[in-house]
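Trainee: give me a 3D structure for the following:
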Amino acid sequence: MTVIRGKAVPLMVQGTHSDSGKSIFVTALCRIFANEGMAVAPFKSQNMALNSYITNDGLEIGRAQGIQAEAAGVEASVHMNPILIKPSGDMKSQIVLHGKPYRNMKAMAYRQEFYEKGLQAISESFSILANEYDCIVIEGAGSPAEINLNDRELVNMRLARLVDAPVILVGDIDRGGVFASLVGTLQLLPEEDRHRVKGVVINKFRGDVALLQPGLDWFEEYTGVPVLGVIPYLSNLEIDGEDSLILDQYSNGGTNDEGDIDIAVIAHPTFSNFTDIDPLRLEIDCNIRFVKKASQLGNPDMIILPGTKNTAYAMQYIEDTGLAERIVKLAEKGTYVFGICGGFQMLGEEIHDPEEVESEVTKMEGLKLLPVVTEMKAEKKTVVSKGYSDCLDNGSSPLKGYEVHMGHADVLQPIKHFAILNGEKEGCCTDGGKVIGTYLHNVFHNDDFRRNYLNGIRAAKGLPAIERTLHIEELKAKEYERLAEHVKQHINMKKVYELIKRG
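Mentor: This is a model prediction of the structure:
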């Protein structure tokens, strides 16, 4: 096997299972190395996620790699995540190759037919990064000990061998059984790969590390692999994560029972781009609830229909659960309704998919709250968008975000647009913001617009306006630094730097 080399030194982070904390640990390393003056890039050869990130040149990658690039202080590139798999909810996934849709494939077809093409794409992207940066921090996926998949995997030890990277293995102690999972993973690896693991990290620890020390000593003696550190659980970390991690933040009912504004998010099974909601969760006057059926909806002040990878499937779900009828009745009574991307499409009259781009459902009625008909197109629109919104009664606000969608919305009758983005009218808005539909993701990350919109709801409730206090970009920068300092305090960085020097 030919090993890919370049000026960049590779360091790989793998985990004992999904959600072990690999993404956040890679984010921390990227920030630490960048603060030391290194030109560092993240890399994940293959990511499966519905939470995507659009690069400045309009290409789609996994959101985790975009966030890691931000932490490293470099511009996100499609080469940082050459393969993105987006599950569509019908036993298929859309394969995004080098930032653009390749085709929809079932798992077995992907495994059998895509392997060589995927390996080529990964090799090309890594080679480009290896000649541009000083260090590449690589993130694996799932577990390297999936023995039923390892003969054709593209993201763990196969990649480590391809680029000759030392591996740090991360285990999550919060789930329990961390020593069993670490030892079991090592024992299931072939000898060549086992020797490639140069250290382990125990993540999400709660308690007195002195009580853990006998286990650490035993592990090092039993396996011969050093423990590089034990990272305590870091609470309230406001850094975008992968989809399932974001859901955990909303798993116990509302986020703020004392909030003046009750916001219900329709949590259909193909919910995507979860981080669109996060800034609202951080506002002092908002209570966010995830709603899966009509009996949970109640009488919120605002309803959000979030994005989805399969609009027809999501629409069918809210019909079957009784949510659709209830949403329409609440909107007619004055409840604010906000649809983002697929949620915008669901607010319209009809959804057409004659070429079965997203699903086998070729036509479906929407909620009919906006005079819009959506037709799915084979060509996906991915673009970074900037402009402003002037549809609210309390003033105009600058906007920036990104669009990523297969559908095109045709407006059937004159209606106020939501925004001017990249010089063109975008979205729909009724009654000064009562019903809004837009393709713009990250719309609530815009501080002025978010506060103006919420103050409109406050005014409708007879409550006084609140001045803007939350600044998302400043908060993110502080959180990257907080994470980096936290990891530095609990990891033997001297040994980590030794791994890089050996490389």
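Trainee: drop to CA atoms for contacts and neighbour counts, all remaining ones
Mentor: Will do.
Trainee: how about the strands of the stretch 351-500 of the chain, start to end?
Mentor: Using DSSP state E, counting those that start in this stretch, the strands of the stretch 351-500 of the chain run over 363-365, 372-389, 397-411, 419-421, 424-426, 428-430, 435-438.
Trainee: nearest to His486, of those?
Mentor: Nearest of these to His486, taken as Cα to Cα: strand 397-411 at 29.8 Å.
Trainee: buried set for the closest one?
Mentor: Residues of strand 397-411 classed as buried by neighbour count (16 or more other Cα atoms under 10 Å): 397-409, 411.
Trainee: from the contact counts, what lies against that strand?
Mentor: Secondary-structure packing of strand 397-411 (3 or more Cα pairs under 8 Å, 6 or more residues apart in numbering; DSSP states H and E): strand 52-54, strand 372-389, helix 447-460.
Trainee: if I look at Asn492, how far off is Gln68?
Mentor: 21 Å (Cα to Cα, to the nearest Å).
Trainee: out of these two, which sits in the busier spot?
Mentor: Taking other Cα atoms under 10 Å, Asn492 and Gln68 do not tie; Gln68 has more neighbours (31 against 15).
Trainee: what helix or strand is the more buried one on?
Mentor: Assigned by DSSP states H and E, Gln68 belongs to helix 63-72.
Trainee: contact partners for the nearest residue to Met406 once chain neighbours are set aside?
Mentor: In this structure, Met406 finds its nearest non-sequential neighbour in Lys380, 4.5 Å apart by Cα to Cα, 6 or more residues apart in numbering. Listed by Cα atoms under 8 Å, 6 or more residues apart in numbering, the contact set of Lys380 reads 100-101, 404-407.
Trainee: could you do Met12 as well?
Mentor: Neighbouring residues of Met12 by Cα under 8 Å, 6+ apart: 137-140, 160, 165-168.
Trainee: who touches the residue nearest to Phe444 when sequence neighbours are not counted in this structure?
Mentor: Distance criterion Cα to Cα, 6+ apart; nearest residue to Phe444, sequence neighbours excluded, is Arg450 at 5.3 Å. Applying Cα under 8 Å, 6+ apart, we find Arg450 in contact with 280, 443-444.
Trainee: can you tell me which of these end up in helices?
Mentor: Using DSSP state H, the members of the contacts of Arg450 that fall in helices are Leu280.
Trainee: any chance of the contacts of Arg450 in JSON lines, with neighbour count too?
Mentor: Output for the contacts of Arg450, formatted as JSON lines (neighbours: other Cα atoms under 10 Å):
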{"residue": "Leu280", "neighbour count": "21"}
{"residue": "Val443", "neighbour count": "19"}
{"residue": "Phe444", "neighbour count": "22"}
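Trainee: any chance of the contacts of Arg450 in CSV, with distance to Ser235 too?
Mentor: Listed next are these as CSV, based on distance: Cα to Cα, whole Å:
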residue, distance to Ser235
Leu280, 18
Val443, 26
Phe444, 23
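Trainee: before we compare anything, build this one as well:
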Amino acid sequence: MAKTIMIQGTMSSAGKSLLCAGLCRVFHQEGYQVAPFKSQNMSSLCHVTPEGLLMSRAQVVQAEAAGITPDVRMNPILLRPQSDMGSEVIVNGVSRGLMKAADYFKYKASLIPDILQAFHSLSVENDVIVIEGAGSPAEINLKNNDIVNMGLAKLCKAPVLLVGDIDRGGVFAQLYGTIALLDNDEQAMIKGMVINKFRGDVNLLKPGLCMIEELTHKPVLGVLPMLEIQLPEEDSQSTSMRQSAQGTQKSVDIQDYREEQYNFLAQAMRENMNMQAIYAILDAGLNQ
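Mentor: Presented below is the predicted three-dimensional model:
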């Protein structure tokens, strides 16, 4: 079975998808067979696999970073918002129709077997699974039957890194507040914190890093700078555009450029994160 590590965020757009892509590329470069996994994603746009199945584009990017072919198992549940009608619920790449939010909230627990089947099948084929959470684990009104954050971490027995976005301000409150709102057993699953999108001199941040470590009893494992990374996550060039470019010089140029971006991201991770500590967390799992 694969080793696991999960990235959760203090809020939406904290940088979870990019951080997961970076870890996928680092592990791939180190010779590991690695796959991304996100149990549930919400996006109006999606990727269509050669089999005609639908999945999130974020996991397509992460799969490319991992050097493998995108697989619908990497994103077993995709929600496609349909205005005030609710969302189209797509499971294992196939639509199960429209569902209002309240109905889906009751229904989602029934999808746990689909999530676990996808996760476990990837686990037996890979050395490492990099799991991405959704939104924030501290949305206390959504904790019942959670299948995307701490609920998923428990199902997958995955240690968690918590990432906060300093660019939008209040990153220490983000990190401290998120951890404080978790149950004790969930707090224990968080093995480290990452500050993302930093601008300026990191030395000026160090007093705050020491204080947040003392307050949370969690190590800060990295401060990632604001990176000029041009990679599609949820909203990107259309699938039809990408498909029409296949077999042409344009397609080759785009793929070469994306490979450069993945390598640049991996280098930034190595330079700004404590990868030795992250490997130790990966090896120890929840036993640390």
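Trainee: on that earlier part again, onto which residues of the second structure does whichever helix or strand comes after the helix holding Gln68 of the first structure map?
Mentor: Following helix 63-72 of the first structure in sequence order, the next helix or strand is strand 83-87 (DSSP H and E). Aligned by TM-score structural alignment, strand 83-87 of the first structure falls on residues 77-81 of the second structure.
Trainee: swap in stretch 165-176 of the first structure?
Mentor: Under TM-score structural alignment, the match for stretch 165-176 of the first structure is residues 158-169.
Trainee: how far off centre is that stretch?
Mentor: Centroid displacement of stretch 158-169 of the second structure relative to its chain, using Cα atoms, centre = their mean, to the nearest Å, is 11 Å.
Trainee: now the helices for the second structure?
Mentor: Going by DSSP H, the second structure shows helices at 16-29, 57-65, 101-107, 112-123, 150-156, 171-180, 184-189, 206-216, 239-244, 249-272, 275-284.
Trainee: any residues touching the fifth one, and which ones?
Mentor: Outside of helix 150-156 of the second structure, the residues within contact range by Cα under 8 Å, 6+ apart are 4, 6, 39, 116, 119, 137, 143, 145-146, 159-160, 186.
Trainee: filter the residues you listed down to the ones in strands?
Mentor: If you go by DSSP state E, those have 4, 6, 160 in strands.
Trainee: tell me the contacts of the first one?
Mentor: With Cα under 8 Å, 6+ apart as the criterion, the residues that contact Thr4 of the second structure are 128-131, 156-159, 282, 285.
Trainee: residue in the first structure paired with it?
Mentor: Per TM-score structural alignment, Thr4 of the second structure is aligned with Pro10.
Trainee: and if you look at Ala58 of the second structure?
Mentor: In the first structure, the residue paired with Ala58 of the second structure is Ala64, using TM-score structural alignment.
Trainee: quick one: what's aligned to Asn203 of the second structure in the first structure?
Mentor: Matched by TM-score structural alignment, Asn203 of the second structure corresponds to Ala210 in the first structure.
Trainee: how deep is that match tucked in, by neighbour count?
Mentor: Number of residues near Ala210 of the first structure (other Cα under 10 Å) recorded here: 9.
Trainee: quick check: buried residues in the match of stretch 165-176 of the first structure?
Mentor: Buried-residue list, stretch 158-169 of the second structure, by 16+ other Cα under 10 Å: 158-166.
Trainee: quick one: contacts for the most centrally placed residue in the second structure?
Mentor: Centroid-nearest residue in the second structure, with Cα atoms, centre = their mean: Glu132, separated by 2.5 Å. Shown in contact with Glu132 of the second structure (Cα under 8 Å, 6+ apart): 6-8, 16-17, 20, 36-38.
Trainee: the same query, at a cut-off of 7 Å, please.
Mentor: 6-8, 16-17, 20, 37-38 (Cα atoms under 7 Å, 6 or more residues apart in numbering).
Trainee: just put these in TSV and tack on distance to Ile77 of the second structure.
Mentor: Listed next are these as TSV, based on distance: Cα to Cα, whole Å:
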residue	distance to Ile77 of the second structure
Met6	17
Ile7	18
Gln8	18
Lys16	18
Ser17	16
Cys20	18
Phe37	11
Lys38	8
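Trainee: thinking again about what came up before, closest one to Pro81 of the second structure among the helices of the second structure?
Mentor: In terms of Cα to Cα, the element of those nearest to Pro81 of the second structure is helix 101-107, at 10.0 Å.
Trainee: chain center to the closest one: distance?
Mentor: Centre-to-centre, helix 101-107 of the second structure and its host chain are 23 Å apart (Cα atoms, centre = their mean).
Trainee: how about stretch 212-222 of the second structure?
Mentor: Distance of stretch 212-222 of the second structure from its chain centroid, counting by Cα atoms, centre = their mean, is 21 Å.
Trainee: gap between the two ends of it?
Mentor: One end of stretch 212-222 of the second structure sits 13 Å from the other (Cα to Cα).
Trainee: between the ones in strands among the contacts of helix 150-156 of the second structure, which is nearest Asn75 of the second structure?
Mentor: Nearest to Asn75 of the second structure among those: Met6, at 14.3 Å, using Cα to Cα.
Trainee: measure the closest one to Pro50 of the second structure for me?
Mentor: 28 Å.
Trainee: repeat that for Ala158 of the second structure.
Mentor: Counting by Cα to Cα - Ala158 of the second structure and Pro50 of the second structure are separated by 31 Å.
Trainee: swap in Lys154 of the second structure?
Mentor: Distance from Lys154 of the second structure to Pro50 of the second structure, counting by Cα to Cα: 32 Å.
Trainee: other residues contacting stretch 185-205 of the second structure?
Mentor: By Cα under 7 Å, 6+ apart, the surrounding residues in contact with stretch 185-205 of the second structure are 15, 150, 159-167, 179, 218-226, 286.
Trainee: buried ones in it?
Mentor: In stretch 185-205 of the second structure, counting by 16+ other Cα under 10 Å, buried: 186-198.
Trainee: dump those residues to a markdown table, plus distance to Ser43 of the second structure.
Mentor: Shown next, in a markdown table, are those (distance: Cα to Cα, whole Å):
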| residue | distance to Ser43 of the second structure |
| --- | --- |
| Glu186 | 27 |
| Gln187 | 29 |
| Ala188 | 31 |
| Met189 | 28 |
| Ile190 | 27 |
| Lys191 | 29 |
| Gly192 | 28 |
| Met193 | 27 |
| Val194 | 25 |
| Ile195 | 25 |
| Asn196 | 23 |
| Lys197 | 23 |
| Phe198 | 27 |
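Trainee: out of those, which comes closest to Val124 of the second structure?
Mentor: Distances from Val124 of the second structure to these, taken by Cα to Cα, are shortest for Met189, at 22.9 Å.
Trainee: what residue in the first structure is paired with that closest one?
Mentor: Superposed on the first structure with TM-score structural alignment, Met189 of the second structure falls opposite Arg196.
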